[in-house]
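> Sequence isn't available, so here's the structure alone:
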């Protein structure tokens, strides 16, 4: 039994001896150190250079490490960084971004007596706008000033300052100082100022880099002045980040943040989620920079919408895009695409603001293919509601496809310049209705046919009668095609067959005497008119002659009658005279 216990103890000792328990210190000479086995930094001290934690290795930091400028820690895939201590950048450059109605409390301990309160601005409001601050009921205009010096009386209590600001650019305070009657100065750095309604901003570049492609866990750790990029799995618990925001969480990776504080960001957000990055952010236990600085945002790398409209130049109208809810118009490029994320603000599609309120854009995009006034104007568009919140989105607009099924003449032969009946069969095999003109050709030349205009619903077929006038004799064929708007460019090939449909060969002959027939007709008509005119004239002349003869005869008879009347009268007078004489 004792032998078994002894053997077991020896095995345990042997197995424990194989675990590398290495305690070491970081390099200070600016070199590159690759950690390939587990290692612990337990003591406080400086670091200058680059550290690479390779696959399978773990670096545990329990001490407070002061990082030289431009130093870095890279956690490769499969590597692990455990931070329980601090990583402190040599140079921190913070500023307090002051908003309207914000409040700061400058605490200089037991300082008493007359003196001045000095507020140093890294960024200040231009004189055309205004920035007022009020202390103990006294208001001072500090617009256009990089430094404000105000007489105050110190009594061992904090000096409270309230800001009233009307400006597109918010002022930023680098330090607050006190000057007593002896000229002694105390300084409070921006990150140490007690404030409400303001936010910490970090000027310039970060002091050092931490890039995580593997795993990083900070439990009780602290970062000061770090540039953190998470391309693997990152966890913050009971941790503090001072001037180490934003944390960039790359596409396809994740960040868990709880029971931690983020104080100060170099941008307007503490955490940036790129594309489809995942975040587990406990709003109940997390404290962010606050104020105008968002807790986190989702930023898309691009906002490309790909359509099937190719280079047709369709219009794009969008509303409610991005953090500002932009409204605007655009057109598709030569590949049928549009990027609605032309600015960073338009690529921010989701956020948690400084007050812990979650927000998303309320947006839509309308893409329209514009045809003619009467043809190809059936509303070829698509409404994307809500707008895509992914870097790339593909959408298909329903379009018609006009098929010229057949061109069938009524006969196998015809006569030049004489109409020949033709039946054109047209179908719409696409996904949208269409109204289009049909053009017919003799070879490459436009044929002389009646106009063809057709409206087709989806899967509808129509027969269109037309008349073809061949302009010369010979063997000819008629080809009919749908007329597509010129502005549709290469999209036309997806809307109809460019070859259309062609009839069988028709033999046209010259019309025999066909050109003299009108002359003969006109000549016959002229002869008929002349003959008619002659007959009418002759009859008219004869009628006039008869009337004149009747008139002459009547006049002659009247003269005879008049003569007879005169003779009778004379004879009667003679008789009457003789009677009178006999009576006497």
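Done, it's in. These numbers were taken from a predicted model, which means no experiment stands behind them.

> make it CA atoms for all contacts and neighbour counts henceforth
Noted.

> now do the same end-to-end measure for stretch 391-398.
Counting by CA to CA, to the nearest Å, you get 23 Å between the two ends of stretch 391-398.

> Flag every buried residue along it.
391, 397 (16 or more other CA atoms under 10 Å).

> Ok, stretch 88-102 next?
Within stretch 88-102, the residues scored as buried using 16+ other CA under 10 Å are 88-100, 102.

> Return the closest of these with respect to residue 428.
residue 99 (62.4 Å; CA to CA).

> still on that earlier bit, so of the buried residues of stretch 88-102, which ones are in helices?
Residues of these located in helices (DSSP state H): none.

> Kindly list the longest helix within the chain.
Max-length helix for the chain by DSSP H is helix 517-583.

> what's the spacing between it and its chain's center?
In terms of CA atoms, centre = their mean, to the nearest Å, the centre of helix 517-583 is found 104 Å from the chain centre.

> Take this one as well and set it beside the first:
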């Protein structure tokens, strides 16, 4: 009996050590969590942490620093809880990029902190790696400066103070700022990363550092997530939490995100903080704040949408497509399939940064739906019925008014 008891203790200790292993080794091995595990001390995550069904990892009052290229995967039935904790990229993105607008009211810009500098000074602006300023422009006090190469140096006279530099890209492309270096007359210099600059209508740019895939549940209370690309296929809730240089959070079609308290987003890597699908559930509390400016709170998108008909070459008019509320004529192919907006992904809902919400309200009109059963000479008119709403369903069946034709009996005539 004593040998059995000792063996049981050894097995329990081994299982506990396996579950509490804080990080995968540098060779890329996984840490698999299949029980209740708590990290109460600061951790470094390297490789993959996988929380399987029945597993629950709680980071409690500690920071978990995630190395580049690492990942955290929460499988269906698994759970990750951040409680007064931090989930931090070891190297979060530090560059910023313009939003592509040319008009002055929406133009992206950043401020050079020149107040307090004595004498003249120069500012060298550096693009992200592999980026070029070819064809881009800088706007200072109403003047346009043509840019080129991977850097540009501006010269300012004494007592210039704080200087705002607006940016416009070639053909509305983004202009990136990895850093600026301020050099003063006495030879001193200071380098400031892009994300540390005061800016307006600029988004974060660069590699997010790591990934988080949640098909189970993620709960965050008074915690911070910095960097990382987050994809939610299950559910995510956040209360009084901060998400810095993270967005957009990508939601699956049936995923849920519940944002409450004074939860805040900042420095999204796109023009929205959350991206949902047609069936995603998005709750944005009254005191929750987004990155602001031209960065929307959320977008909802639909892709690969089609209308199914019982005939080929049916011509339809679809009105009110996307934020521009465009009108398109489409037709069914040999299989009776008509692609909405060519099947491309489109935005069907926007939660703007000011709290207003735009929702697509597109309609389908039949222009020509003629078959052998309703030729123009028949006087029956087009099949398909009157105008109908374009829902967010992946496939829409347009069959109003079409005849229901079926065999009632089959009689063979003749000997053969």
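Ah, there it is. Quantities reported herein were computed from a predicted structural model and do not represent experimental measurements.

> And the TM-score between these chains?
Here the TM-score for the pair of chains, by TM-score structural alignment, normalised by the length of structure 2, is 0.79; 380 aligned residues with a CA RMSD of 3.3 Å.

> mind putting the buried residues of stretch 88-102 of structure 1 in CSV, distance to residue 435 of structure 1 included?
Compiled in CSV, the buried residues of stretch 88-102 of structure 1 are given as follows (distance: CA to CA, whole Å):
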residue, distance to residue 435 of structure 1
88, 71
89, 70
90, 73
91, 71
92, 69
93, 67
94, 66
95, 65
96, 64
97, 61
98, 62
99, 59
100, 60
102, 63
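
> Quick one: residues contacting whatever residue of structure 2 lines up with residue 97 of structure 1.
Residue correspondence to structure 2 (TM-score structural alignment): residue 97 of structure 1 is matched to residue 98. Residues near residue 98 of structure 2 by CA atoms under 8 Å, 6 or more residues apart in numbering: 107, 108, 109, 167, 168, 169, 174, 175, 176, 201, 202, 203.

> Tell me which of those residues you also see in structure 1.
Using both residues aligned by TM-score structural alignment, their matches' CA atoms under 8 Å, structure 1 keeps these contacts from those: 174, 175, 176, 201, 202, 203.

> Would you mind checking which of these is nearest to residue 379 of structure 2?
Each of these was checked against residue 379 of structure 2 using CA to CA; the closest is residue 174, at 56.1 Å.

> Distance check, the closest residue to the closest one other than its chain neighbours against residue 165 of structure 2.
Nearest non-adjacent residue to residue 174 of structure 2, counting by CA to CA, 6 or more residues apart in numbering: residue 98, 4.9 Å away. Distance of residue 98 of structure 2 to residue 165 of structure 2, computed by CA to CA: 11 Å.

> Can you check which residues contact both of those two?
By CA under 8 Å, 6+ apart, residue 98 of structure 2 and residue 165 have these common neighbours: residue 109.

> how near is residue 414 of structure 1 to residue 445 of structure 1?
Distance of residue 414 of structure 1 to residue 445 of structure 1, given as CA to CA: 19 Å.

> Between those two, point out the one with more neighbours.
Ranked by neighbour count (other CA atoms under 10 Å), residue 414 of structure 1 and residue 445 place residue 414 first, with 25 against 8.

> Residue 234 of structure 2: what's it in contact with?
Contacts for residue 234 of structure 2 (CA under 8 Å, 6+ apart) come out as 76, 214, 215, 216, 217, 252, 254, 255, 256.

> Surely the fourth one and residue 73 touch.
Going back to what we said before, that points to residue 216 of structure 2. No - judged on CA atoms under 8 Å, residue 216 of structure 2 makes no contact with residue 73 at a distance of 9.1 Å.

> Between these two, which has more neighbouring residues?
It is residue 216, of residue 216 of structure 2 and residue 73, that has more neighbours when counted by other CA under 10 Å, with 25 against 21.

> Identify the residue nearest the one in structure 1 that sits across from the more buried one in the alignment in space, chain neighbours excluded?
Using TM-score structural alignment, the partner of residue 216 of structure 2 in structure 1 is residue 214. Nearest residue to residue 214 of structure 1, sequence neighbours excluded (CA to CA, 6+ apart): residue 77, at 4.0 Å.

> Does the one you found lie in a helix or a strand, and which?
Residue 77 of structure 1 is part of no helix or strand, with elements assigned from DSSP states H and E.

> Give me the neighbour count for it.
Neighbours of residue 77 of structure 1 (other CA under 10 Å): 17.

> need the contact list for it.
54, 55, 212, 213, 214, 215, 232.

> The alignment partner in structure 1 of residue 270 of structure 2: what's it in contact with?
Counting by TM-score structural alignment, residue 270 of structure 2 lines up with residue 267 in structure 1. Applying CA under 8 Å, 6+ apart, we find residue 267 of structure 1 in contact with 201, 202, 245, 246, 293.

> repeat that for 10 Å
200, 201, 202, 203, 245, 246, 293, 294 (CA atoms under 10 Å, 6 or more residues apart in numbering).

> possible to save those residues as a markdown table with distance to residue 188 of structure 1, secondary structure and neighbour count?
Converted to a markdown table, the contacts of residue 267 of structure 1 look like this (distance: CA to CA, whole Å; DSSP: H, G, I helix; E, B strand; the rest coil; neighbours: other CA atoms under 10 Å):
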| residue | distance to residue 188 of structure 1 | secondary structure | neighbour count |
| --- | --- | --- | --- |
| 200 | 14 | strand | 32 |
| 201 | 15 | strand | 28 |
| 202 | 15 | strand | 26 |
| 203 | 17 | coil | 18 |
| 245 | 21 | strand | 30 |
| 246 | 24 | coil | 24 |
| 293 | 22 | coil | 25 |
| 294 | 25 | strand | 24 |
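
> Which of those are still contacts in structure 2?
Conservation of those in structure 2, assessed by both residues aligned by TM-score structural alignment, their matches' CA atoms under 10 Å: retained contacts are 200, 201, 202, 245, 246, 293, 294.

> Reformat those residues into a markdown table and put distance to residue 424 of structure 1 next to each item.
Below are those laid out as a markdown table (distance: CA to CA, whole Å):
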| residue | distance to residue 424 of structure 1 |
| --- | --- |
| 200 | 76 |
| 201 | 74 |
| 202 | 75 |
| 245 | 71 |
| 246 | 68 |
| 293 | 68 |
| 294 | 66 |
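
> one step back: next one: the match of residue 97 of structure 1 from residue 25 of structure 2, what distance?
Using CA to CA, residue 98 of structure 2 is found at 38 Å from residue 25 of structure 2.

> That'll do, ta.
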